[in-house]
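Trainee: need a structure here:
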Amino acid sequence: MDKPDTRRVVLLGKTGTGKSSLANIIFGEDVFRINHFNDLKACISEGKTKSVNGRSMTLIDTPGLFDPGKSDKDMRPEMMRCITECAPGPHAFLIVLKVEKFTEQEKAIVTRIREHFTEDALKHAVVVFTHGDQLNDGEKIDKYVQQSEGLNNLVKKCGGRCHVFDSKYWKNNQQDEYRSNQFQVDGLLNSIEQIVMDNNGGYYTNEMLQRVESEIKKEIELNKLSSGDSSPETVRRLAKSAVLKKLLENGGWSWRKGILGLALATGLMAVVAMWINSKARVKVQIPEKEIIAQPAAAPVKAVQNTFVLIMDRLWDLYEKIYNPWNSFE
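Mentor: Below is the predicted model of the structure:
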C-alpha cells in the first residue's frame, strides 16, 4: 500500500507540452521516458514514486490523454490507466502548458479536463508552464499570465497557483534564482502542500476513483495468502495491474448486456411494425433517421437496418446518460 503521506500528482496536457520532462525535473533525474510523437507504443500513462525533498511522491504521466481530435472512445484506455494509477485520488493535478499563445486548442483541452474530472478538480490544480526560456528578459510567469484573459481566468480558478520551468536552459542557472528549476520545484512542492492543507489533508476523488480503489483492495485481499513476503508496495502494484487488466478487457460489458436486451425488445417491436405496414410501405420514424418498411421480399435486410439504427441510438443515449469511464456500471 502507498505510504500514508505519499502525494499523488497527475500531469495533464496535450502531447508536446513537456510533461515527461517536467516529471523528470521534479524527481531530479530521468525517471520517465521522453516520448517522441511517432512513438505510439511509448504513449502509455504510468506512475513512478520517489522521495522529493524528503517526501514520498507519486507522479502519474499521461501522454496525450487530452490531445485534440482524440475521441472519448480513444481516450478510454488511457483514462483507465490514469484512474488506476492515482486511485483513490490525486492530491494535485498539474495542468501543463507551454509559454506560448493560449489558443482555442489549449482552451478546449482545459474544458475536457473539467468535463472529465469536474470543476472541483481545479481546486486541486496548479497551472505549470514549460519552455520558460520564451519569457521576456526579467519577466515572471505572473506577469505573462496577466497578458491573456483566458490564462488569467484559468489560473484564478486554480487558486492563483502557477509555476514555470525550462528543461534546457534552467538546469544549473546560478545567475538568476527565479530562472532555476530547483527554485521552481521548491515553489511547486509548497503549492501542492498548500492544496492538501486547503482540503483538510484530503485529495480529489469521485465515484469512479472510489470504485477502482475498492476493486484494488478486493484484489489485495484475494491474493493475501499467495503474496508471501512481498512488500505492501509490490502487492498493491500487482493488484492495480490485475484491476487495470479487467478494466481494459472486460470494462463496460455489464451495461452492454443490459442495453442488448432492450435493443432486442425494441428490434422485435420494429419487426412487427414493419410486417403490419409492409404492403402500404408506411415510413417508420427513428430519431434523426428514417426507415422505409420493406416489402416481404426483403424482410431480413430491413430488420438488420432497423436493428443497427436502434443500437446506434441506444449507444448515443448511453454516452449522454452514463459516465463513459465507469466500467463497473
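Trainee: make it CA atoms for all contacts and neighbour counts henceforth
Mentor: Noted.
Trainee: mind checking how far stretch 310-329 is from the chain centre?
Mentor: 18 Å (Cα atoms, centre = their mean, to the nearest Å).
Trainee: Looking only at that stretch, what residues are buried by neighbour count?
Mentor: With burial defined by 16 or more other Cα atoms under 10 Å, the residues of stretch 310-329 counted as buried are 310-311, 313-314, 325-327.
Trainee: Where do the helices of the stretch 151-300 of the chain begin and end?
Mentor: Using DSSP state H, counting those that start in this stretch, the helices found in the stretch 151-300 of the chain span residues 181-198, 207-222, 232-250, 253-277, 299-321.
Trainee: other SSEs contacting the first one?
Mentor: On a contact count with 3 or more Cα pairs under 8 Å, 6 or more residues apart in numbering; DSSP states H and E, helix 181-198 meets helix 19-27, strand 125-130, strand 162-164.
Trainee: closest to residue 117 out of those?
Mentor: Closest approach to residue 117 among the helices and strands packed on helix 181-198 (Cα to Cα): strand 125-130, 11.1 Å.
Trainee: need the next SSE after that closest one, C-terminal direction.
Mentor: From strand 125-130 onward toward the C-terminus, using DSSP states H and E, the following helix or strand is helix 141-146.
Trainee: Another sequence for comparison is provided below:
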Amino acid sequence: MEAAAQIPAGRTTRGGGVHVEIIQGTIETQQVDALVSPMIGYDPQTTGIGNTLHQRVGPQLTAAFKAAAGSEVMLGVPVLVENLPGLPSHAVFFLSLCPWNGDPDGAPVEVLKMGIDSILTSCDSRGFGSVVFPPIGAGLRLSFPIAVVASVLLERLYTFQQQRTSSRPLTVRIVIHPDDHVSSQVFKSTLEEIHQNRAQESKRIVLLGKTGCGKSSLANIILGEDLFTAYHSSVSGTATCQSETRDVSDRKITLVDTPGLFDTERSEEDLKPEIMKCITDCAPGIHTFLIVLKVERFSEQEQAVISRICEYFSEDILKYAVVVFTFGNELPEGMKIEKFIRENQKLSDLVNRCGGRCHVFDNKHWNNNTLQNDYRSNHFQREELLKTIDKLTVERNGQYYTNDMLQAVEREIQREEEQIRQSSPENLPPEEIRNQARRQVANRFLIELAGVATGALLGALFGIEALVRAVTTMIIHPSQAINLIKKVPALMGAPAAAAAGGEAALAVGVGAGVTAAVVATTGGVLGGIIGHEAAQGAETAQDAVERSAKAVIEKRQSLRFS
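Mentor: Got it, this is the predicted structure:
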C-alpha cells in the first residue's frame, strides 16, 4: 500500500499551485503525464529505471529515444520522449547525469540541479499536470548518497514553488521503492527539517529608493526603534547596507536598508561592497521589496531611479513589491495616496505593476498620532503595511523571491556557521553566529569576485538569469567553471558554439568596469573567471581588482601575439 507524505508548503494555492508528495511504490506504474528516468551518457538503459522501462516498452524505447535526442545529449538537459507503448504515463524525461564524485558542491550536483529545474520548467511550458521523480541519482551507477539526493530534490522543488508564475495545478510525486524504507525515512526527515527551517525564518524586507527618500526613517517606523541612522539630505544618506531584526506585532521582521544602489552619482565600484552585503543579508530569499518614493512632484530624477530599478527588476520581482511613499504630510488635507497616484500616469503604471499595493507614511509629523483608525498616523499605516505584506505572503503561498545566487550564498553561510560553532570556545547565540558567518562570507566573496563587474552582482541579486548562473558558478566552484562551460553550456546560458570557442573568448575579459551585457556572454563569463582566479590571495578588494585587471590584460596580449 502506498503511503503519502505531503510537503506542507505545497498545498494548492488560490488559482492552482504545486502539490508535492512522497510515496512508496513503483515508478513505471504511475498514471501521470510524465515520469523521470536518469541515465549515463547517451544510453537510456544505464540505470535500473531505464532497464525496467525497456522491459515494459521493448526495442521501441531505444528507437524513440534516438529519434527525440538526435546524435547526442547534453548533461543536465532532459530528452522528452512521448507516447511510449505499455506505460500508463504520457511521456518520459530521460536525464543524463554525472556519477557522484564525493563533492556536495561539485559538477555532478550542479548538473542534477539543472536537470531538475529543466524538467519542472518543461512541465509548466507543456501544460503537464503531474510528474513523477525517483530518488534521482541514488542508484548503483550514479551512486549519489540518499541524503544528498533528498536535499537537492526537495530544495529545488521548494525553489520552483517560490519562483513559479503559472497558476495551473501541478502534482510532483517522489516515488520510492516499497522495500526501500531507509530512503523513505531520509526523504521524510529531510522534508520535515526543511519545513521547520522555513517556518522559523523571519520575513526579509528590502527597502529600495534613492538617497534621501526616507528609507532609514521608514525602517525605524516599521521596527518601532531608532536603529537606522536617518539623514535629511539628498547627498548624504546611508553609506552602508544595514539589516536589523525585531518582533513587530507578533511577526518576526528583518529589514534591509540599502544604500543608494540606483543613484546615478555613485560609482559601480563604490556600490559593490554594499551589493555583496545586501546579498548575504537577504539570503536565501526576499519576501517583500519596498520601493520608497517621496510624496512630491514626480521629476525626471525620480523617473530615472524608477527606470534603473526596473532595469534590474523583472515583472516577476515586482510581484513581491509594495510602493511606499514618505513625507505624507505633503499630501493636501483629506487626500489619500491613491488619489495622488492617479494624478500621475507613470506612478499609476508603477503601482499597477506592483499589484496595486501602496501605502504612505510621514517621517516626522505623523509619529505622535497613535489613533488606530486615523489615516494620518504612522501606527495605523504600519499595521496596514504589515497586513499587505501578510496578504502578499499568503497569495504567494509562503514563497519568497530567490535565485541561484541567493541560494548559493545561503549554503556558504550555513557552512560558515557550522565552522564557527565547532571552533568557538564558548557557546555563542545563534544570531551572533549568523552575523559572523554573513560578514565572513561577504568579505570573502567580495575579494573573490572583485574581477566581476558590479552589473553582474546586481544582475545576480535581482535575477537576470545569465548573470545568476555566471556569478554563482564562480562562487561555488571556480576551478571547475571552464570545464562546466565546455561540458554543460546551459549552466552559463551560453550556446554550444560559443562554449566550444571559449578559450578564444577569454580575450573579451571582465575588468573592473565591464557592463552587465558583456558578462552575460561566454567571453564575459570566462573573463570573470580569470579575474576570480587572479584575485586568489588578495588581501583587499582593491588588490583583487588590480590583480584581475592585470591578468585579463596579460591574457589578451598573449592571445593577440600567439
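Trainee: TM between them?
Mentor: Remark: TM-score between the superposed chains equals 0.75 [TM-score structural alignment, normalised by the length of structure 1]; 277 aligned residues with a Cα RMSD of 3.1 Å.
Trainee: that older thread, may I see the buried residues of stretch 310-329 of structure 1 organised as JSON lines, with distance to residue 273 of structure 1 added?
Mentor: Output for the buried residues of stretch 310-329 of structure 1, formatted as JSON lines (distance: Cα to Cα, whole Å):
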{"residue": "310", "distance to residue 273 of structure 1": "14"}
{"residue": "311", "distance to residue 273 of structure 1": "17"}
{"residue": "313", "distance to residue 273 of structure 1": "18"}
{"residue": "314", "distance to residue 273 of structure 1": "19"}
{"residue": "325", "distance to residue 273 of structure 1": "36"}
{"residue": "326", "distance to residue 273 of structure 1": "35"}
{"residue": "327", "distance to residue 273 of structure 1": "35"}
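Trainee: between the residues you listed, which is closest to residue 242 of structure 1?
Mentor: Nearest to residue 242 of structure 1 among the buried residues of stretch 310-329 of structure 1, with distances taken as Cα to Cα, is residue 327, at 14.4 Å.
Trainee: Assign a three-state SS to that closest one, would you?
Mentor: What DSSP: H, G, I helix; E, B strand; the rest coil gives for residue 327 of structure 1 is coil.
Trainee: mind listing what it touches?
Mentor: With contact set as Cα atoms under 8 Å, 6 or more residues apart in numbering, residue 327 of structure 1 has these partners: 247, 251-253.
Trainee: which of those has the most neighbours?
Mentor: Sorting these by how many neighbours each has (other Cα atoms under 10 Å) puts residue 247 first, at 22 neighbours.
Trainee: Just give the closest residue to that one, not the sequence neighbours.
Mentor: Leaving out its chain neighbours, the residue that sits closest to residue 247 of structure 1 by Cα to Cα, 6 or more residues apart in numbering is residue 327, at 6.4 Å.
Trainee: From residue 5 of structure 1, how far off is the corresponding residue of structure 1 for residue 316 of structure 2?
Mentor: In structure 1, residue 316 of structure 2 lines up with residue 120, judged by TM-score structural alignment. Going from residue 120 of structure 1 to residue 5 of structure 1 by Cα to Cα, to the nearest Å gives 22 Å.
Trainee: quick one, which of those two is more surrounded?
Mentor: Ranked by neighbour count (other Cα under 10 Å), residue 120 of structure 1 and residue 5 place residue 120 first, with 14 against 10.
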